[in-house]
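Peer 1: Okay, predicted coordinates and the sequence, questions at the end:
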Amino acid sequence: MTKSTKKPWSTKDVMTQIYDMKLWGGKTFDFYSGSGSHDPKTINPYLKSVITFLESHNNVLVVCDLGCGDFNIGKQLVSYTKKYIAVDIVDALIERNKKLFKQNNVEFQCLDISKDELPKADCLILRQVLQHISNAEIKAVVKKLNHYKYLILTEHIPLGTFTPNKDIISGQGIRLKQKSGVDLLEAPFHLEIKNEILMDEHILEHNKGRIVTTLYKLF
């Protein structure tokens, strides 16, 4: 008699369940990407710094947002870009966004960023996305980054020094409980860059770490 084996959940399955079960909060919302995408103390300084960057390029950059979520952040950046390509892994979320946000220069795509070919763009936004996925998936994403001139990366990391890039299973949680966080310049990722600029750093209350946004020029 053979044992039945359950097929492991894919990252798409996990992320879909997170939204279906409101695991990031927002019980009154149809889709909610967490307080990190809605708390004014967190998002307003971020938006200011990114808008300043986009304006410095005369609002002509094509931007690709990997992990656009409920689009509460992206919708406030669209007007500062030539084109805004918003990507997420959850089908129902992308279909919802297509119905709600119909600007001429916005395009929504449902992709698994670790497996699928990524859209062409000048600037890539990865905002609190890598922190939720495994090292293997991050490695797959990093291999695709050399097609972009700029990367705006936001990660939730511990206060002070920490051990970077401890592995996790892709899902709701992040590496903070392991006193770790994602650092693409460190092993096992070793992202090659031309330079980097700290765009924004927000210290969270109650010793819950910090949210750091860094601009990387990749070529």
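Peer 2: Perfect, I can see it now.

Peer 1: can we go C-alpha only for contacts and neighbour counts from here?
Peer 2: OK.

Peer 1: quick one: the helices in the protein?
Peer 2: Secondary structure of the chain (DSSP state H): helices at 11-20, 40-56, 91-100, 135-142.

Peer 1: how about those helices in JSON lines, adding mean neighbour count and distance to Glu201?
Peer 2: Shown next, in JSON lines, are those (neighbours: other Cα atoms under 10 Å; distance: least, Cα to Cα, whole Å):
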{"stretch": "helix 11-20", "mean neighbour count": "17", "distance to Glu201": "26"}
{"stretch": "helix 40-56", "mean neighbour count": "16", "distance to Glu201": "8"}
{"stretch": "helix 91-100", "mean neighbour count": "16", "distance to Glu201": "28"}
{"stretch": "helix 135-142", "mean neighbour count": "17", "distance to Glu201": "22"}
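
Peer 1: Please compare the first structure with the one that follows:
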Amino acid sequence: MSQNTAATQAALAQRLMQTIKPLVPVWLRTYYHVRREQQHDARYGTKPPGEVFSDVYHSSLWGEADEPGFFSGTGSHDPRIVEPYAEAVTALLRELPRKPDVVDLGCGDFHIGSRIRPACGRYVACDVVAPLIASNRARYAHLDVDFRCLDIAGDELPAGDVVFLRQVLQHLDNGRIARVLARLHRYQVLVLTEHLPLARDFPPNAKKRLGASTRLARMVPSGVVLTAPPFNLKPVHSRVLCEVREGAGVIQTVAYTLH
């Protein structure tokens, strides 16, 4: 088959899907999407996080950048999402008596981390994908960031004043989330970002496999809420820093004072 023929067939298939989509019931489209997302995660079985998320990047399950390299998804690059987050977190950090030492757990391609770097003292950025960390070291060498490859649910975490977890826990199973949470006591402030359902009465912390999908990809959407069972985080204080509508949910960032 020639490239022209393949391209024509792909275009026709896409046009056909666009024609059919309005005729398919919403519940059926939702079911198909949920099944597809769950099947993606199920194929990883018991593989360790490093292998899982290396494949997520290799397969472009979070999308592709305009230029070669790692891409952590539109949630890390869409200005409509990035700008409110960077402004709110920078404002929070500047309220502190000095520039805090921060630890970024699940730093991804560091597009967002690079935006808030000037408001921080020492900056340690961690991710479980080794080639991604190597790429970040080369790309952001001028920012004086300590990039480390580690498993946030299994390895010892770096010391710091403030810890960032931005749309990371939503990709983990509950067991790993609990192990991460048990390691956060060394930090004074947790800045947590999660993609949550729009409805405020959603059932929190549904069980999920490790993988690219989130708990929104369910017939009854869910999301990670650390203050709800089974995690039951009891912060000294909490406040919502920003919320941005995205798709069928909202990306919410909350600052928790841990002690």
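Peer 2: That came in fine, so what should we check first? Everything quoted here is computed from the prediction, not taken from an experiment.

Peer 1: ok so, going back, let me have the helices of structure 1 in TSV, extended by distance to Val63 of structure 1.
Peer 2: Formatted as TSV, the helices of structure 1 follow (distance: least, Cα to Cα, whole Å):
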stretch	distance to Val63 of structure 1
helix 11-20	23
helix 40-56	9
helix 91-100	17
helix 135-142	17
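
Peer 1: Those helices: which one's closest to Lys115 of structure 1?
Peer 2: helix 135-142 (7.3 Å; Cα to Cα).

Peer 1: what's the closest one aligned against in structure 2?
Peer 2: Aligned by TM-score structural alignment, helix 135-142 of structure 1 falls on residues 174-181 of structure 2.

Peer 1: on that earlier part again, out of the helices of structure 1, which is closest to Phe189 of structure 1?
Peer 2: The nearest among these, by Cα to Cα, is helix 135-142 at 6.0 Å.

Peer 1: I'd guessed Ser72 of structure 2 sits against Gly108; true?
Peer 2: Yes - using Cα atoms under 8 Å, Ser72 of structure 2 makes contact with Gly108 at a distance of 5.7 Å.

Peer 1: Look up how far Gln18 of structure 2 lies from the aligned residue in structure 2 for Asp39 of structure 1.
Peer 2: Using TM-score structural alignment as the criterion, Asp39 of structure 1 maps onto Asp78 of structure 2. For Asp78 of structure 2, the distance to Gln18 of structure 2 equals 25 Å [Cα to Cα, to the nearest Å].

Peer 1: Val224 of structure 2 -> structure 1?
Peer 2: When structure 1 is aligned by TM-score structural alignment, the residue opposite Val224 of structure 2 is Val182.

Peer 1: Distance check, its match against Phe71 of structure 1.
Peer 2: 23 Å.

Peer 1: Phe29 of structure 1 too?
Peer 2: From Phe29 of structure 1 across to Phe71 of structure 1, the span is 13 Å (Cα to Cα).

Peer 1: which of those two has more neighbours?
Peer 2: Neighbours per residue (other Cα atoms under 10 Å) separate Phe29 of structure 1 from Phe71, with Phe71 holding more: 23 against 11.

Peer 1: Would you mind finding the match for that one in structure 2?
Peer 2: Taking TM-score structural alignment, the alignment pairs Phe71 of structure 1 with Phe110 from structure 2.

Peer 1: returning to what we had before: what's the local residue count around the match of Val224 of structure 2?
Peer 2: Count around Val182 of structure 1 with other Cα under 10 Å applied: 26.

Peer 1: In stretch 250-259 of structure 2, which residues are buried?
Peer 2: By neighbour count on 16 or more other Cα atoms under 10 Å, the buried set for stretch 250-259 of structure 2 is 250-258.

Peer 1: So which of those is the closest to Ala199 of structure 2?
Peer 2: Scanning these for proximity to Ala199 of structure 2, where the rule is Cα to Cα, the winner is Val250, at 9.4 Å.

Peer 1: Aligned counterpart of that closest one in structure 1, please.
Peer 2: In structure 1, the residue equivalent to Val250 of structure 2 is Arg210, according to TM-score structural alignment.

Peer 1: can you give me the strands for the stretch 101-250 of structure 2?
Peer 2: Secondary structure of the stretch 101-250 of structure 2, counting by DSSP state E, counting those that start in this stretch: strands at 102-105, 123-127, 146-149, 162-166, 189-197, 237-246, 249-257.

Peer 1: can you list those strands in a markdown table and add distance to Lys207 of structure 2?
Peer 2: Listed next are the strands of the stretch 101-250 of structure 2 as a markdown table, based on distance: least, Cα to Cα, whole Å:
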| stretch | distance to Lys207 of structure 2 |
| --- | --- |
| strand 102-105 | 22 |
| strand 123-127 | 23 |
| strand 146-149 | 26 |
| strand 162-166 | 19 |
| strand 189-197 | 15 |
| strand 237-246 | 22 |
| strand 249-257 | 18 |
